[in-house]
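**Q** Next come a sequence and a model predicted from it.
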Amino acid sequence: MPILDQAQIDQLAERRGTNSHVLLWVVARERTSGADQAIGFWTGDDHRSFQIGAETRLYYGAGNVIDVAPVVAGVGLKVRHFRVSLTAATDEVRTLLRDYDPRLAPVEVHVAPMDIDTGGPLGTPKRMIKGTVNKLPEEVGAKGTQNKLEMTITSNALALTRALPLLRSNEELQRRLSTARGREYADVAGEWITQWGVS
């Protein structure tokens, strides 16, 4: 469970209601240069900078373009899957899809409580999800409607389900059967760069 700031606790104690926005931060590889590029979206109407830890991040206002199911925080090692829906209506969303390679890109989802009276940020945003992009298919809309993207985020607990490469290496297989070549490129296969979503 996230630890709330005192200002957030005071507003909740007043029982006048709540107001919060969702912040989506993706660090994807640029297709042309291969450098990591970060891009952020939030459910507000205009672009805004938020202080996340020691870093100030710019989030593009996506308004009703971004749709996130209610985020439920949990403790434990269970692999969780989250869905975030986007429409390709803004230039920034098209940039994420066309110019960046979002495959297995690190993702963070924060919830930013807002002041009911002023509409400004109330304390620091709280991280609710940390994971990687598992899928980002583009669903082509009917004539006259926008294309839709549904990003599936897998929590970082997925890394704990992977087998140790020491027991699945080429050397281990050669020791058991010297003519086997099934894992000959197992140590470098993860380093191959494949273009995702480009034909």
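**A** Nice, I can see it.

**Q** CA only for contacts and neighbour counts going forward, please
**A** Will do.

**Q** Is the residue nearest the centre of the chain in a helix, a strand, or coil?
**A** Nearest to the mean C-alpha position of the chain, by C-alpha atoms, centre = their mean, lies residue 107 at 2.5 Å. Under the three-state scheme (DSSP: H, G, I helix; E, B strand; the rest coil), the conformation of residue 107 reads as strand.

**Q** A further structure is provided below for comparison with the first:
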Amino acid sequence: MISAPTAIVDLLTNAPANGLVERKLVWFVVHDRATGAPIGRGVWDGSEDLAITVTSGITGLEETRDYYGAQLASVGEITCTADMTVQSCEIELTHIGDVAQQLVRQYEARLAQVEIHTLYLHPDTGMPVGTLLDWVGEIDKAPIRTPAIGGQGQIAIKTVSDIMSMLTRVNGRKSSYEDAKKYAGGDEISLYASTAGSWKVPWGQKSV
């Protein structure tokens, strides 16, 4: 369960009367293509670069992170459910942003870890009040949409819920015939694993 700071609770409670100002912070952990080393990069929907302390969705500890401005175009709707459905959230980055281009072209973004926080600002002063974690996921797709002349391009990143994705992911080593032979010579138990799911078994009848 996420515990919200008192300042944010007060802000949300008084929002109907005072208004509410929010910004989205998106944190990516991509990898260096040559070494595989993890690299953290942050973007947000403000216009200037920002250094702010947030709670990590992985460790639960506070971390001060740098978020680059003028890079994030939008964050899609985040749906909260109580079932095992794998939820998704689309993140759109500006096509011409240097950090956005770096994320998907220079670094390896496949299955990169993604965290989304909401930054709450004071409606009168515009100063940060605090942040709350909204989403922990991983990149599923990151197509780059190149615009026509005079058009506007974008980088649309589809992310999926990290926990649900892991719970529903199939482990190839449990069903792969080739992998079973590699770890246990002569093991034929998974010989028909790739086709057995499509077999039609005539229950109560004699098979031909």
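**A** Sure thing, it's come through. What you are looking at is a predicted structure, and each value in this text was computed from that prediction instead of being measured.

**Q** corresponding residue for the residue nearest to the centre of structure 1 in structure 2?
**A** Following TM-score structural alignment, the counterpart assigned to residue 107 of structure 1 within structure 2 is residue 114.

**Q** what ranges do the helices span in structure 1?
**A** Using DSSP state H, the helices found in structure 1 span residues 6-14, 91-98, 170-176.

**Q** closest to residue 45 of structure 1 out of these?
**A** Within those, the stretch nearest residue 45 of structure 1 is helix 91-98; the backing value is 13.7 Å (C-alpha to C-alpha).

**Q** give me the stretch of structure 2 that the closest one matches.
**A** The aligned range for helix 91-98 of structure 1 in structure 2 is 98-105, by TM-score structural alignment.

**Q** can you check stretch 34-41 of structure 1 too?
**A** Going by TM-score structural alignment, stretch 34-41 of structure 1 lines up with residues 36-43 of structure 2.

**Q** check contacts around the residue nearest to residue 110 of structure 1 when sequence neighbours are not counted.
**A** In this structure, residue 110 of structure 1 finds its nearest non-sequential neighbour in residue 127, 4.1 Å apart by C-alpha to C-alpha, 6 or more residues apart in numbering. If a contact means C-alpha atoms under 8 Å, 6 or more residues apart in numbering, then residue 127 of structure 1 has 2, 108-111 as its contacts.

**Q** what's the most distant pair in these?
**A** Within the contacts of residue 127 of structure 1, 2 and 108 form the most distant pair, 14.3 Å apart (C-alpha to C-alpha).

**Q** the more surrounded of those two?
**A** When neighbours are counted by other C-alpha atoms under 10 Å, residue 108 comes out ahead of the other of residue 2 of structure 1 and residue 108, with 19 against 10.

**Q** so how far is residue 155 of structure 1 from that one?
**A** Taking C-alpha to C-alpha, to the nearest Å as the criterion, residue 108 of structure 1 is separated from residue 155 of structure 1 by 10 Å.

**Q** joint contacts of the two?
**A** By C-alpha under 8 Å, 6+ apart, residue 108 of structure 1 and residue 155 have these common neighbours: 129-131.

**Q** Inside strands: which ones of these?
**A** Among those, the members falling in strands (DSSP state E) are 129-131.

**Q** Of these, select the buried ones using a PyMOL command.
**A** In PyMOL, selecting the buried portion of these, with burial taken from 16 or more other C-alpha atoms under 10 Å, looks like this:
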select buried, resi 129+130+131
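
**Q** mind listing what residue 105 of structure 1 touches?
**A** Contacts of residue 105 of structure 1 (C-alpha under 8 Å, 6+ apart): 26-29, 132-133.

**Q** Repeat the analysis, applying 7 Å as the threshold.
**A** Residue 105 of structure 1 sits next to 26-28, 132-133 when contact means C-alpha atoms under 7 Å, 6 or more residues apart in numbering.

**Q** Then residue 4 of structure 2?
**A** By C-alpha under 7 Å, 6+ apart, the residues touching residue 4 of structure 2 are residue 132.

**Q** related to what we said a few turns ago, distance between the match of stretch 34-41 of structure 1 and the chain's centre?
**A** Shown here is stretch 36-43 of structure 2, whose average C-alpha point lies 13 Å from the average C-alpha point of the whole chain (C-alpha atoms, centre = their mean, to the nearest Å).

**Q** ok, now how distant is residue 129 of structure 1 from residue 149 of structure 1?
**A** Taking C-alpha to C-alpha as the criterion, residue 129 of structure 1 is separated from residue 149 of structure 1 by 19 Å.

**Q** do residue 37 of structure 1 as well
**A** Using C-alpha to C-alpha, one gets 20 Å for the distance from residue 37 of structure 1 to residue 149 of structure 1.
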